[in-house]
Every structure is written in C-alpha cells, then in structure tokens.
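[1] This is a predicted model, with the sequence first.
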Amino acid sequence: MQQLFWALGTVVIGVVGCAGYFYVSNLVLDTLLPGRGPDPVRAGRNINRANLIRPWLFLAPAILALGIYLVYPVIESVWLSLHDRSGQNFVGLSNYVWMLNDPGFRESMFNNMLWLLVVPAAATGFGLAAAALTDRIWWGNIAKSLIFMPMAISFVGASVIWKFIYDYRAPGEPQIGILNALVTWFGGDPQAWLTIPFWNNFFLMVILVWIQTGFAMVILSAALRGIPEETVEAAVLDGANPIQIFFRIKMPQIWGTIAVVWTTITILVLKVFDIVLAMTNGQWRTQVLANLMFDWMFRGGGDFGRGAAIAVVIMVLVIPIMVWNIRRANAEMKGH
C-alpha cells in the first residue's frame, strides 16, 4: 500500500506542479509584456511578443526533460564509448575495433538482422490480414479486442506466458508446456525448444509478433476504412473479385500506412531486449545487441566503454529508420 500511495502522490504532485507552472509562467509573461496600457502601439507590440514566447513556455518542460533524459545520455554514451571499462581513460576507437572482431557481437548482429527480416514482415502481414478479415464479420470488434489484448501485456509478462508454452519435461513425465503436450499427444518426443540453435530465435520472435500484430491491425484497419467507397464500387462494377480488389485497389491506397507500421515495428525490433533476457538471457546463440550491451555494461565487472559502444551502434541503426518514419508520417498527414 505504501508504494501505491507514493505512486498516487507522485501523480498528484506532477499534475498540480504542471498546472501551477503554466499558470505562474503565463502570469509572469503577461506582467512583463502587458497587453493593455495607455500606449496602444506598445500594447499591440507586447501582445505579438507574448504570442511568440507563450508556446515556448508550454514546450519548456518537455524540452528540459528531453535534454536531461535523451540528449545528455546520447552524448555521454558516445563519450563513454571512447573510454576504457572504467570510463576514465581515453582509448579512442579501440572499443569499436573490438566489436568488429568479437564473435559475440557478430552473433548478436546476425540475430538482430534475422529479427528484422521476420518480425516486421510477419506482424504487419498478420495485422493486415486481421484488419481485412475482421471488417467482414459481425463479431469483428470482439475479434479485434482479442487480437489487440496482448498489447496490454508487458514484454516480460508475455515472455512468462510463452515460457509455459515452450516448457520442457523429460520423456515420460507429464508435459505442462502446451507445445510439448501436443507433440507427445501426436506420438512425438518432447523438445527443449529454446535450446535448439538458430530455430530458437524464431520461437522468441513469435512472442513479439503475437504482441505487435494487434498494433498493426488497429492502424491498418483505420487505413482500410479510410479508402473511398467509390474506388471499390468501381472495381466491383468492372468485375474484380475480392482478392483483386484487396491487392490491386486497397493495398496501393494504404501502402504509406503499411510502410509506417513496418518501420515502427522495425525500430522496436532493433531495441528488443526484454524477451531475450526473460526467455534465454542470450544463451544458446540467441544473443541480441541490446542484451549484449546490458551484459557488458552491468555484468562481468561492468565495462562501460564496450557497453556504450554497443549502445551507439544500436542508436546508429535506429536513427535512419526513425527519421524516415517521421518524414513518412508527416507526408501522410499533409496528404490528408
């Protein structure tokens, strides 16, 4: 209960603090630049200046928070990546040279690329299929709710759920894992799925696809409903069947939204950490960049230089996709 009270108190203080800041800052601005007075010219000039400053008063807390929690960590990470494990002695690009020659880093890069090839395509594809199919059935909203439900579960919580699905017991013992229970029911031998090299990566990917399919479905469903009915009716009059209408009429009109969903999931995949940590902790050749960074930064004595260098690589991989995603989203908004 004490933690609950602390959480509620933090929320109340935050809300009251924000309201107080906005009230006081606007009051000070209006006092320094009064919009009324004997000189109408000066009053009009003050109003114009206040209108230019006022938006920055609202943005200032967000800019300050971003500076402290985003900009500063980026600069510090780059700086640490040029230092040794203690973060005190400058070593230049030695940590990046180490990465290029380290088998663990190459394994992590390979696994991340594998995740990039599979997860965004699968999640977007399943989400698009779910969006198209649920719009054609009377219980579509119920189906959408069920598909979207995993989005409400944390990555660690989802990992715990799937750990029970993949659970392994020795042959002859009762199998509590759903997957091995089905395998033994059909006469097969139970498998320790998470220890099978290469294929265990796909078993981990299933978890993220399961979570992100709901996100893709919601966004793409809204895009499908925004397609003008005239184009679909014209295609029907021309004799097009439902499959042709979907692939040749609907998909080209929502391709921009598909690309945004795809790249959004891609950014998430590049930062995947929780699932790997909770399921395998990077064992059995399932290591990914974020988990490798965590290992070097906080385990094995803590090597701040190498951990920061891996963090910089993740950031460099994410930035181009993020920039393209933002530009694409802005273009979509301008088009509407």
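    Yep, it's here. Keep in mind the model is a prediction, meaning the values are calculated, not measured. Numbering: from 1, shown residues only.
[2] contacts and neighbour counts: CA atoms only from here.
    Noted.
[3] Tell me which other helices or strands the strand or helix carrying Leu66 touches.
    Using DSSP states H and E, Leu66 maps to helix 40-66. With contacts taken as 3 or more C-alpha pairs under 8 Å, 6 or more residues apart in numbering; DSSP states H and E, helix 40-66 sits against helix 2-32.
[4] just checking, what packs against the helix it packs on?
    Helices and strands touching helix 2-32, by 3+ C-alpha pairs under 8 Å, 6+ apart, are helix 40-66.
[5] distance of the residue most central in space within the chain from Asp30?
    By C-alpha atoms, centre = their mean, the chain has its centre lying nearest to Leu268, at 3.5 Å. Remark: distance between Leu268 and Asp30 (C-alpha to C-alpha, to the nearest Å) = 44 Å.
[6] ok, second structure coming up, stack it against the first:
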Amino acid sequence: MTTTENRTDGRGIVSQAMVTIGRVAVSLFIPLAAFGILWAGFIFLRDSNASQGIIALVAIIWGVGGVAMLFWVADWVVNRMPLQITKKLQPFVFVGPALAILAWYLFLPTMRSLYLSFFDAQSKNFVGLANYLFAFTDAKMLESFLNNLMWIILGTGGAVGFGLLIALLADRVKMEKVFKSLIFMPMAISFVGAGVIWRFVYAYKPAGEDQIGLLNAVVTFFGGDPQAWFTLQPWNNIFLIVILVWLQTGYAMVIISAALKGVPSSIIEAGRIDGASEIRIIRSIVIPYIASTLVTVSTTIIIISLKIFDIVFTMTNGNYGTEVIASMQYKQMFRFLHYGRGSAIAIVLVLAVIPVMWYNLRQFGKREGF
C-alpha cells in the first residue's frame, strides 16, 4: 500500500513538473513567435517594393494588431505564473510599454544630450562647462531668457485671467455651451497653424498700398500709418504672446469652468445674504475655492511658455529681439551645427521645466489625481 502510494505521488510530482516545464516552454515560445511576426512585418515595411496602398494597409494592421497582440501575449504569459508573481507583474503589462517609450524617447535622449553638452561642436573634444558658460553669458541667450520670462508672466497671466473671466461670465448666460465652444475652438489649431493665421493679422505693406493685414487695415482706416509690427521692440514680443493667449484661453476656461461648477451654491448665497457684492464673492469665496485649479492651469501654461518655439519660429524666426530658449537651441543645433551648445541649452530648458512639472504633479497628488 505504501509502495503504491509512493509510486502514485512520484508520478504526480513528475506529471506536475512536466506541466510546469510545458507552461514555461509555451510561455517562452509565444512571445518569441509574436516578436517574430512583428519583426517580419517590420522587414516587409522596410524593404518591400509593393504599392503604397498595400504598405499603408500592412502598416495599419501590423501596427494596431501588433500592439494588441503584444498586450494579449504579455497578459497571457503573466496570468500563467504563480498568483503572487502575477499580482506584481500584471500592472507592468499595461504600464510597461508606456515606461519603455518614455525611457527610449525621453530619458535616453536627455542623458545623451547631457553627455554631448560637455563636448565641442563636433562632439569630439571635451570642453567641460564651456557650453553652459555660453548659455548663461551670451547676449542672445540672455535676451532669450528675458523673453521667456515675459512669455511666462504675460502669456500665463493673460490666458488664465481671460479664462477665469470668460468662465465666470459664461456661467451666467443661457447659451453657455455655444460661447464656450467658440472660445475653445482655437485649441484645435496647432501652434504653427496659429502662426500662419496671425501673420495675416500682423501683415505689413508700405503706406499707400492695400493693407492685407487686419491690424494695419484698421489702423489706416482711422487715418494712422501702417506699422511693421514685428520690428517694434519690445512690443513685438507682446504681439506674439497674444497668439499664445488666444490659443490657451479656451483650455483655461474649460478647466476653470468645471471647477466653478463645484463651488457650493450655499456658500455663495450666504455671502449674498451678508451683503457681499459679486466682486467680493468672486474674490473672497470663488477664487479661494478654486485656487488649486488655478495653480494647476497656470503651471501647465507656464511649461508651454517655457518651451515655446513654433510661434516664434513661424512669425519672426527669432529676429528683431524675439529669440526664446527653444529657438536658440534649434539654431545652435541644426543651423550652426554646434551640438555641444545646442545640447547644453536643451539641458538648461529641461532643468527649467522640471521644477514646474514637479509642482504640478504635487498639486495633482494633493487632489488625489494619481
């Protein structure tokens, strides 16, 4: 009896071991097969002489289907592991690809830029902190720092201020959704597209010629002389900042409007009963109540202002005293081919953005955003 039981237990152990080995083999085979399929699709897209229609169709099927298959395979493999391991690994099945993309397209390029920032134009000779010394002493760089500061103050203040004002006013009218949709519409336009549109607003023709620019057309209609708005320093920076305000006011309005909906009406009514005016209610009740939302919106637009590039590049190309940090980085890297200086300026920009991002995420954390 004991011998029979031992033989049965032994066969059971062997059988369980065979099942485990089979699961491991299958778990290894399926990811390898999935990778092989994806690699075959990549080779086809890279080397195929097929028509563009077929290549586009394969790219769509291969791209979407390949990503779906990777998620399915990864989830299948993790679910066949012991329960404790599954619980620890399963979140990374879905977060892992995002982390991998961030590492490949953000972290590694940042580290490479940091490395290149200590070398000369051709990335051959080590120059220490010379590129950073250039970034903080060059006249054009100092100009770009001051201009970015102007973008932060006026751009953020203008967008948040107008967004708050419009949100307060739209909340009191019947056609709220219509007005909000119209004001939010510029958000659908890219920064380059907005620059092209506003070039027609600021367009200049000499006196006596037909003015195709909207602003000069208005000026000459009232008897004034047309102005080359982009050459008027430092006002030309303000004219460019107006475009950012036009684009971001809709975003600020939508977020602030959502926060306003959460202000308890009982508190507002209590203020009115106590005799407070509407301005006093807004200043003492509404704004303190939505302060965290205002901070979040402000920090988001500050980040946009710090890395602003498209508007300046499209409108003035950084001429006439309108350089910003990103435009200087672009010129040093791709126009003057000085990879050391370009990388150093990029690192300076990253260091300037990080504290704002950290503060923004901290505010999200306080509001249980994560």
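    Looks like it arrived, so ask away. As the structure is a computational prediction, the values presented were derived from the model and not from experiment.
[7] circling back to that earlier point, residue in the second structure matching the residue nearest to the centre of the first structure?
    Mapped onto the second structure by TM-score structural alignment, Leu268 of the first structure lines up with Ile304.
[8] picking that back up, which helix or strand lies directly C-terminal to the helix holding Leu66 of the first structure?
    Next along the chain after helix 40-66 of the first structure, taking DSSP H and E as the criterion, comes helix 72-80.
[9] what's the average distance of the helix or strand that that next one is followed by to the second structure?
    Moving toward the C-terminus from helix 72-80 of the first structure, the next helix or strand (DSSP H and E) is helix 94-101. Taken over the aligned residues, the distance from helix 94-101 of the first structure to the second structure averages 1.7 Å (mean C-alpha distance after the TM-score superposition for the first structure).
[10] Map Phe200 of the second structure onto the first structure.
    In the first structure, the residue paired with Phe200 of the second structure is Phe164, using TM-score structural alignment.
[11] So what's the residue count around that match?
    13 (other C-alpha atoms under 10 Å).
[12] how much space between it and Val269 of the first structure?
    To Val269 of the first structure, Phe164 of the first structure is 23 Å away according to C-alpha to C-alpha.
[13] can you tell me which residue in the first structure aligns to Ile256 of the second structure?
    In the first structure, the residue paired with Ile256 of the second structure is Leu220, using TM-score structural alignment.
[14] tell me which element its match falls in.
    Following DSSP H and E, one finds Leu220 of the first structure within helix 199-225.
[15] can you check Gln329 of the second structure too?
    Counting by DSSP H and E, the element that carries Gln329 of the second structure is helix 325-330.
[16] That helix vs the first structure - mean distance after superposition?
    By mean C-alpha distance after the TM-score superposition for the first structure, the fitted helix 325-330 of the second structure averages 0.4 Å away from its aligned residues in the first structure.
[17] Read off where that helix ends up in the first structure.
    Mapping helix 325-330 of the second structure onto the first structure (TM-score structural alignment) gives residues 289-294.
[18] what's in contact with that stretch?
    By C-alpha atoms under 8 Å, 6 or more residues apart in numbering, the surrounding residues in contact with stretch 289-294 of the first structure are 104-105, 108-109, 112, 270-273, 276-277, 281-282, 306-308, 310-311, 314.
[19] Pull out the buried residues from that stretch.
    Leu289, Ala290, Asn291, Leu292, Met293, Phe294 (16 or more other C-alpha atoms under 10 Å).
[20] same deal with stretch 60-72 of the first structure?
    Within stretch 60-72 of the first structure, no residue is scored as buried using 16+ other C-alpha under 10 Å.
[21] need the contact list for the nearest residue to Arg285 of the first structure once chain neighbours are set aside.
    Leaving aside its chain neighbours, Arg285 of the first structure sits nearest to Pro197 (6.0 Å; criterion: C-alpha to C-alpha, 6 or more residues apart in numbering). By C-alpha under 8 Å, 6+ apart, the contact list for Pro197 of the first structure reads Trp284, Arg285, Thr286.
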